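Trainee: Requesting a structural model of the entry that follows:
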Amino acid sequence: MFRDRTDAGEQLADTVERRGVDPDIVLTIPRGGLPVGRVVADRFDAPLDVVVAQKIGAPSNPELALGAVAEDGSVWRNDGLIEQVTTSDTQFENERSRTREAAREKANRYRDGSFPSLAGKRVAVVDDGLATGATMRACLQCVRAADPEQIAVGVPVGPADRLDELREDADEVVCVETPASFRAVGAYYERFGQVSDEEAMTYLE
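Mentor: Okay, the predicted model is just below:
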């Protein structure tokens, strides 16, 4: 159990250190990942930036994640779920295009200028927890396209099966707690309030 996102960041930074991961830059997924990422970046004296992705919802149920698209257009598809809800490729592409624009606009709110240069760098991608993993997987594809030397994922809590899936896209996966019966991410925090855009921006200063 974590007191709040700052405590989660401290515990995650400890775990990252013990694993021997030493990032040159920390990227975090806004908004909730920013308080966690700030602590990790400070621990390793690394710059902090964001990587943004948005879930692609089913046309009939926007809360159902058929995949996710990152700010650069990188897409992760949940093909099994797409087949189950009988979404056509055209419907998926329409949702993907709309969602990519939303991801790009969100990234522009947090960052002046272009995506950071990651070529040859050791990159840590941090969030405040992992649930479905859809957003994280799209973010990892975006990061991989920038040709880093190494990608490490860092989250305070997540289900073991979803963490294992991330190993397809990351060189290291670091997690503090992997509960046997995973509930929502917020269940593992004493305080897990929404992070506003205004608050989130302060962690990048």
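Trainee: CA only for contacts and neighbour counts going forward, please
Mentor: Noted.
Trainee: Which strand runs longest in the chain?
Mentor: Counting by DSSP state E, the longest strand found in the chain is strand 61-70.
Trainee: That one: which residues count as buried?
Mentor: 65-70 (16 or more other C-alpha atoms under 10 Å).
Trainee: what do you get for stretch 184-196?
Mentor: So for stretch 184-196, counting by 16+ other C-alpha under 10 Å, buried means 185-186, 188-189, 192.
Trainee: Next: stretch 151-168.
Mentor: Those would be 151-160, 163, 166, for stretch 151-168 by 16+ other C-alpha under 10 Å.
Trainee: Need the residues that contact that stretch.
Mentor: Applying C-alpha atoms under 8 Å, 6 or more residues apart in numbering, the external contacts of stretch 151-168 come out as 8-9, 11-12, 16, 21, 122-133, 137, 140, 143-144, 170-182, 185, 188.
Trainee: One more: stretch 181-188?
Mentor: Contacts for stretch 181-188 (C-alpha under 8 Å, 6+ apart): 1-2, 128-131, 157-159, 192.
Trainee: Using JSON lines, lay out those residues together with distance to Val39 and secondary structure.
Mentor: Compiled in JSON lines, these are given as follows (distance: C-alpha to C-alpha, whole Å; DSSP: H, G, I helix; E, B strand; the rest coil):
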{"residue": "Met1", "distance to Val39": "17", "secondary structure": "coil"}
{"residue": "Phe2", "distance to Val39": "14", "secondary structure": "strand"}
{"residue": "Asp128", "distance to Val39": "12", "secondary structure": "coil"}
{"residue": "Gly129", "distance to Val39": "15", "secondary structure": "coil"}
{"residue": "Leu130", "distance to Val39": "18", "secondary structure": "coil"}
{"residue": "Ala131", "distance to Val39": "21", "secondary structure": "coil"}
{"residue": "Val157", "distance to Val39": "16", "secondary structure": "strand"}
{"residue": "Gly158", "distance to Val39": "19", "secondary structure": "coil"}
{"residue": "Pro159", "distance to Val39": "23", "secondary structure": "coil"}
{"residue": "Phe192", "distance to Val39": "16", "secondary structure": "coil"}
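Trainee: One more sequence to fold, the one below, so I can look at both together:
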Amino acid sequence: MSRRFVDRHEAGHLLGQRLADLALPAPVVVLALPRGGVPVGAEVARALGAPLDLLLVRKIGVPWQRELALAAVVDGDEPQVVVDDEVQRISGVERAYIDAEAARELHEIERRRRVYLRGGAPLSVADATAVVVDDGIATGTSVRAALKALRRRSPRRLVLAVPVAPADTLQALRAEVDDLVCLAQPEPFHAIGLHYDDFHQLDDAEVLADLDALAAARRSPPRGVDAPPPHNGEG
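Mentor: Sure, this is the predicted structure:
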């Protein structure tokens, strides 16, 4: 099935509706891959009434073609590097290059942690349903790394949810998760951005705006429900 999305927010809204129909076991924690996964994850979190956290992962590209994912590194107490063995074999890139790039990308992960999470600790997913969200998947290297790292945090159920991805990549990722939801699996698959009318590169300000808007909505009473009156000290 193939379709186009207006932007990441529309894709996230539709993805959230699909996930809500699954009645996932509570508690649910949504984890988005920044930057592109954040607006998608924010809409999913709204639909599920769940908190949103970030899963910080960075792709390592082939030196002469950075968009071709060779490996990915995920933040954590023990940073995990996942290598695409087939891409490494074909490209002939040595492990020393991967390790050097992983160290460099960890600096960017730390910067994003400071900027986006403002020093906040990651949400616990132990015994929870962890829903990993991105704006799409191409090769799956970054997502696979994220899923492997997240498994170490002992979620009860691990769900991967994306608006668009190629069928063969999804098939390769099924063993990493308990549930997989994807709205569109175009054939042939060329690029994630071709399935969005607006797929501009997000900046830090846009990511923070989505995180702040969701946080404000979670602090506000539901529509049609009055906030409790202030306590006057009596009774």
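Trainee: Going through the contacts of stretch 151-168 of structure 1, which ones are buried?
Mentor: Using 16+ other C-alpha under 10 Å, the buried ones in the contacts of stretch 151-168 of structure 1 are 8-9, 11-12, 16, 21, 122-133, 137, 140, 143-144, 170, 172-177, 185, 188.
Trainee: Show only the entries of those found in strands.
Mentor: Those of these lying in strands (DSSP E): 122-126, 172-177.
Trainee: for structure 1, what spans make up the helices?
Mentor: Applying DSSP state H to structure 1 gives helices spanning 5-18, 33-43, 79-84, 89-110, 134-144, 160-166, 197-202.
Trainee: now the ones in strands among the buried ones among the contacts of stretch 151-168 of structure 1 in JSON lines, with distance to Ile25 of structure 1?
Mentor: Formatted as JSON lines, these follow (distance: C-alpha to C-alpha, whole Å):
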{"residue": "Arg122", "distance to Ile25 of structure 1": "7"}
{"residue": "Val123", "distance to Ile25 of structure 1": "5"}
{"residue": "Ala124", "distance to Ile25 of structure 1": "6"}
{"residue": "Val125", "distance to Ile25 of structure 1": "9"}
{"residue": "Val126", "distance to Ile25 of structure 1": "11"}
{"residue": "Glu172", "distance to Ile25 of structure 1": "15"}
{"residue": "Val173", "distance to Ile25 of structure 1": "16"}
{"residue": "Val174", "distance to Ile25 of structure 1": "16"}
{"residue": "Cys175", "distance to Ile25 of structure 1": "18"}
{"residue": "Val176", "distance to Ile25 of structure 1": "20"}
{"residue": "Glu177", "distance to Ile25 of structure 1": "23"}
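Trainee: so stretch 176-186 of structure 1 matches what in structure 2?
Mentor: Taken onto structure 2 by TM-score structural alignment, stretch 176-186 of structure 1 occupies residues 183-193 there.
Trainee: May I have the distance across the matching stretch, first residue to last?
Mentor: 15 Å (C-alpha to C-alpha, to the nearest Å).
Trainee: so how far is that stretch off the chain centroid?
Mentor: Chain-centre distance of stretch 183-193 of structure 2: 18 Å, with C-alpha atoms, centre = their mean, to the nearest Å.
Trainee: Just want the most central residue of structure 1.
Mentor: Nearest to the mean C-alpha position of structure 1, by C-alpha atoms, centre = their mean, lies Met136 at 3.8 Å.
Trainee: Quick check: Leu183 of structure 2 touching Gln17?
Mentor: No: judged on C-alpha atoms under 8 Å, Leu183 of structure 2 makes no contact with Gln17 at a distance of 10.8 Å.
Trainee: which one is Gly33 of structure 1 nearest to, not counting chain neighbours?
Mentor: Nearest residue to Gly33 of structure 1, sequence neighbours excluded (C-alpha to C-alpha, 6 or more residues apart in numbering): Asp127, at 4.0 Å.
Trainee: Quick check: Leu170 of structure 2 vs Arg144 of structure 2, distance?
Mentor: 10 Å.
Trainee: Can you tell me which of the buried residues of stretch 151-168 of structure 1 is closest to Phe92 of structure 1?
Mentor: Leu166 (22.7 Å; C-alpha to C-alpha).
Trainee: Check the burial of the residue opposite Glu105 of structure 1 in structure 2 once aligned by counting its neighbours.
Mentor: Counting by TM-score structural alignment, Glu105 of structure 1 corresponds to Arg111 in structure 2. Around Arg111 of structure 2 there are 12 other residues, counting by other C-alpha atoms under 10 Å.
Trainee: gap between Arg111 of structure 2 and Asp75 of structure 2?
Mentor: Distance, Arg111 of structure 2 to Asp75 of structure 2, by C-alpha to C-alpha: 11 Å.
Trainee: what do you get for Arg156 of structure 2?
Mentor: Arg156 of structure 2 is 21 Å from Asp75 of structure 2, by C-alpha to C-alpha.
Trainee: if you count what's nearby, which of these two comes out ahead?
Mentor: Asp75 (21 against 17).
Trainee: what do we get in structure 1 for the more buried one?
Mentor: Match for Asp75 of structure 2 (TM-score structural alignment): Glu71.
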